[in-house]
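Asker: Okay, here's the prediction I keep looking at, along with the sequence it came from:
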Amino acid sequence: MATPPPPVLRPAPRRRLPVRKWLALVPLVLVAGWVAWNWPVFASGLAQLRGADPGWLLAAAVVTVACWVPVCLLRQGAVLEPLPAGRLFASQVAAGSANHLLPAGLGAHVVTLRFMRSCGISATRACAALALYSLAQPIGRYALLIALMAASPDALPLGGLMPAERGGLAVLLLVAVVAVAAGVLWWVRPLRGAVRDFLATALTDVRALHARPARALALWCGAVGFPALQATVMVAVARSLQVPVPSLDIALAYLAASAVAGVVPTPGGIGSVEAALVFALVGAGSPVVEATGAVVGFRLLTVWGPLLPGALVLAALVRRKVI
């Protein structure tokens, strides 16, 4: 009788490390570090808002939540494919938190790029949509600023927001960056071909989007609606603190200051927006204390308030492989 062969000993399967589980904690850790680093600003903002009118503050909070709607419209208007509304909204809540961790909106772009890729959009077309978003957003802001200035030319003197020497330095820096980019493209032939293909794809998508009225309307309504709602939040916070400046001047101050602060690519505009906005409000006739309180309160609502919910949503989206 033949003896049975000895059992084959197989190595125990390796336990896979829960990488995605740990990645889901990264946004919370980064936000916690960011909060700890900027805690004095948060504490001073709470102190400034203790004597504010609660009705105006509630209105400002409601409008702050509504600011995500035009952002979603703008994102949807930049792509031809219909994006799932619920996941789109969640991704933009998460992107708002990531935006304060990296400069020049890179955090929000990374989150949105991952979301679009999960929706089946190719990498080239997703990058083209991000480029269109980045172009439409400042155009909408400048268009709104110019329209308000044309409606009331003497409302607010904006000439002192950026001194002439800083304006000239910004122009020189922009020219230098463009020259360096052009030189790199000229010498690196494969990169030049990739950029040419990317631009061809982007222009094709832009023409196709503007051939569809619903997409074009979503794109430009979102581009104008977001800065309009943000300016409304600024006005509501200023009214809650009884800042002695007309509402139109406050809205113009916010739009002009955010446009000027965009020259300095800090994470979430932190530091540059505050300085420019306080300067604009003081130039419009507000005392320094009231202007500082209104600006800090505005940033408390639009930056600090959505930060923790956005980090939680970002962690959940990472865990569920949505991004």
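Answerer: Yep, it's here.
Asker: use CA for all of it now, contacts and neighbours both
Answerer: Noted.
Asker: mind checking how far residue 268 is from residue 98?
Answerer: 9 Å (CA to CA, to the nearest Å).
Asker: before we move on, what about residue 158?
Answerer: Residue 158 is 31 Å from residue 98, by CA to CA.
Asker: ok, now residue 194?
Answerer: Distance from residue 194 to residue 98, by CA to CA: 28 Å.
Asker: Which one of these two is surrounded by more residues?
Answerer: For residue 194 and residue 98, the more surrounded residue by other CA atoms under 10 Å is residue 98, and the numbers stand at 27 against 13.
Asker: Tell me which helix or strand residue 59 sits in.
Answerer: Assigned by DSSP states H and E, residue 59 belongs to helix 54-66.
Asker: Show me what that helix is packed against.
Answerer: helix 213-240 (3 or more CA pairs under 8 Å, 6 or more residues apart in numbering; DSSP states H and E).
Asker: Give the buried residues for the helix it packs on.
Answerer: Residues 215-240 are the ones in helix 213-240 that count as buried (16 or more other CA atoms under 10 Å).
Asker: Second structure follows, compare the two:
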Amino acid sequence: MTAPGTETTAGTQSSPPTATALPAELAASSSVVHRPAPWHLAVLLAVLLGGAYLARRHWPALESGAGRLAGADQGWMLVGATAALGTWAASALAQQGAVVRRLPRPRLVAAQFAASAANHLLPAGLGAGAVNVRFLMRCGLPAARSAGALAVKAATGAVVRLALIALLVPACPGLLRLPHLSTTVLACALGAVLLLAVLLVTPWWPRCRRALTTVLADIRALHARPARAAALWGGSLAFAGLHSLVVVAVGQAVGLPLPPLQVALLYLTASSAAALLPTPGGLGSLDAALALALTIAGAPGAAAASTVLGYRLLTVWLPLVPGLLVLAVMVRRKAL
């Protein structure tokens, strides 16, 4: 996962990297973490082109939604902005829970803020992953342990989202409808997935087994410490809940005619589906999925568009420049 020699350099605290060695180390790690697969770039381009086509086709609704957002209720928008600020603290709490070593709190929160900005510049969350890996390595963790901590945090977040969806589905009956698929289609899809897994995993199985063993050992060590387990699961739950609260608050501010529980369920479902597409920060994929879900649930197109625009404004566009500035300062101070 990392270039030869990177783990030794990051894991040894007695001899910190010099200014001369730092650029080479950064380049080596970046070439591994940042380099997307060709199919990632193809899917990214297709999603962005599709988003541009939908935006052009539904431009009147987007324009009306932007105008509606300009006259939104300021109190609810303040609630959404406060929830958006809390998402970085929740992310920092979950990241601390994913490692046994105690991390410096101010730098940890700053790293999550910087990672959220970097995440909107590279596909499939590579920006946030690179920032967090570099931060954990600077805190003394080896590269393998740092990557394992990110895997633990991501897996916990996915489990929490699925659990929240399962809890909200009974409270919103009939809102989510699974498409009807024949047994033949399901069997063919399962066979294709298994064949692809065999073709991709078999050559890398020894290395994957070692990585999986390390991650499982980390999970056992974390759950042996109740404080770390509580931080991991509590931070992941708070992160998903606060993002849902941002969407609910913006929806209330623009008069979205849907109950809050339904809005939260639609957001969690749309964001889980959008995570499968490698767009930077879910831009395009999440916007289209969430707007479509809100519209199908009965919201007017203008209200759905203004809800998505307001959510993006609070979680992406307003924090983007400050987040990039924090990222630059942390790099300059060699905190990354």
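Answerer: Yep, it's here. Bear in mind that the values here come from a model prediction, so they are computed numbers and not experimental data.
Asker: neighbours around the counterpart of residue 96 of the second structure in the first structure, how many?
Answerer: For residue 96 of the second structure, the aligned position in the first structure is residue 76, judged by TM-score structural alignment. By the criterion of other CA under 10 Å, residue 76 of the first structure has 24 neighbours.
Asker: what about residue 76 of the first structure, helix or strand, and which?
Answerer: Using DSSP H and E, residue 76 of the first structure maps to helix 68-77.
Asker: That helix vs helix 213-240, what angle?
Answerer: 160 degrees (axes from the mean of the first three to the mean of the last three CA atoms, to 10 degrees).
Asker: For stretch 69-88 of the second structure, which residues meet the burial criterion?
Answerer: Across stretch 69-88 of the second structure, burial judged by 16+ other CA under 10 Å covers 69, 72-73, 76-81, 83-88.
Asker: Aligned counterpart of residue 135 of the second structure in the first structure, please.
Answerer: Checking TM-score structural alignment: residue 135 of the second structure goes with residue 115.
Asker: what does residue 244 of the first structure align to in the second structure?
Answerer: With TM-score structural alignment as the criterion, residue 244 of the first structure matches residue 257.
Asker: All the helices of the stretch 51-200 of the first structure, residue numbers only.
Answerer: For the stretch 51-200 of the first structure, the helices defined by DSSP state H, counting those that start in this stretch cover 54-66, 68-77, 85-98, 106-118, 123-151, 164-187, 189-210.
Asker: want to try TSV for these, with distance to residue 16 of the first structure as columns?
Answerer: Formatted as TSV, the helices of the stretch 51-200 of the first structure follow (distance: least, CA to CA, whole Å):
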stretch	distance to residue 16 of the first structure
helix 54-66	39
helix 68-77	36
helix 85-98	27
helix 106-118	23
helix 123-151	28
helix 164-187	42
helix 189-210	37
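Asker: can you tell which of the ones you listed is closest to residue 32 of the first structure?
Answerer: Ranking the helices of the stretch 51-200 of the first structure by proximity to residue 32 of the first structure (CA to CA) places helix 85-98 first, at 11.6 Å.
Asker: Please report how far residue 255 of the second structure lies from residue 302 of the second structure.
Answerer: Residue 255 of the second structure is 10 Å from residue 302 of the second structure, where distance means CA to CA.
Asker: of the two, who's got more company?
Answerer: Neighbour count, other CA under 10 Å: between residue 255 of the second structure and residue 302, residue 302 has more, with 23 against 18.
Asker: Once you drop chain neighbours, what's closest to residue 275 of the second structure?
Answerer: For residue 275 of the second structure, ignoring the flanking residues on the chain, the nearest one in space by CA to CA, 6 or more residues apart in numbering is residue 282 at 6.6 Å.
Asker: The one you found and residue 251 of the second structure, how far apart?
Answerer: For residue 282 of the second structure relative to residue 251 of the second structure (CA to CA), the value is 19 Å.
Asker: again, but for residue 91 of the second structure
Answerer: To residue 251 of the second structure, residue 91 of the second structure is 23 Å away according to CA to CA.
Asker: can you check residue 220 of the second structure too?
Answerer: Distance from residue 220 of the second structure to residue 251 of the second structure, by CA to CA: 40 Å.
Asker: try residue 312 of the second structure
Answerer: Counting by CA to CA - residue 312 of the second structure and residue 251 of the second structure are separated by 12 Å.
Asker: which one in the first structure is aligned with residue 72 of the second structure?
Answerer: Using TM-score structural alignment, residue 72 of the second structure lines up with residue 52 in the first structure.
Asker: brain fart, residue 309 of the second structure
Answerer: Using TM-score structural alignment, residue 309 of the second structure sits opposite residue 296 in the first structure.
Asker: who's in contact with residue 31 of the first structure?
Answerer: 101, 307-308, 311 (CA atoms under 8 Å, 6 or more residues apart in numbering).
Asker: and with 10 Å instead?
Answerer: Counting by CA atoms under 10 Å, 6 or more residues apart in numbering, residue 31 of the first structure makes contact with 37, 97-98, 100-101, 307-308, 310-312.
Asker: so of the residues you listed, which ones are in strands?
Answerer: Among the contacts of residue 31 of the first structure, no member falls in strands (criterion: DSSP state E).
Asker: Just the closest of these to residue 273 of the first structure, please.
Answerer: Nearest member of the contacts of residue 31 of the first structure to residue 273 of the first structure, counting by CA to CA, is residue 100, at 12.8 Å.
Asker: Trace that closest one over to the second structure, please.
Answerer: Aligned partner of residue 100 of the first structure by TM-score structural alignment: residue 120.
Asker: Might you report the residue contacts of its match?
Answerer: By CA under 10 Å, 6+ apart, the contact list for residue 120 of the second structure reads 126-128, 279-283, 316-317, 320.
Asker: Farthest pair within those residues?
Answerer: 126 and 317, at 18.8 Å, using CA to CA across those.
Asker: Show me which of those two is the more surrounded one.
Answerer: Taking neighbours as other CA under 10 Å, residue 126 of the second structure and residue 317 compare with residue 126 leading, 23 against 15.
Asker: quick one: that one and residue 150 touch, right?
Answerer: No: the pair residue 126 of the second structure / residue 150 is not scored as a contact, 11.3 Å apart, by CA atoms under 10 Å.
Asker: shared neighbours, those two?
Answerer: In contact with both residue 126 of the second structure and residue 150: residue 132, using CA under 10 Å, 6+ apart.
Asker: Quick one: residues contacting the match of residue 309 of the second structure.
Answerer: Contacts of residue 296 of the first structure by CA under 10 Å, 6+ apart are 41-49, 237, 274, 278, 290, 302-303.
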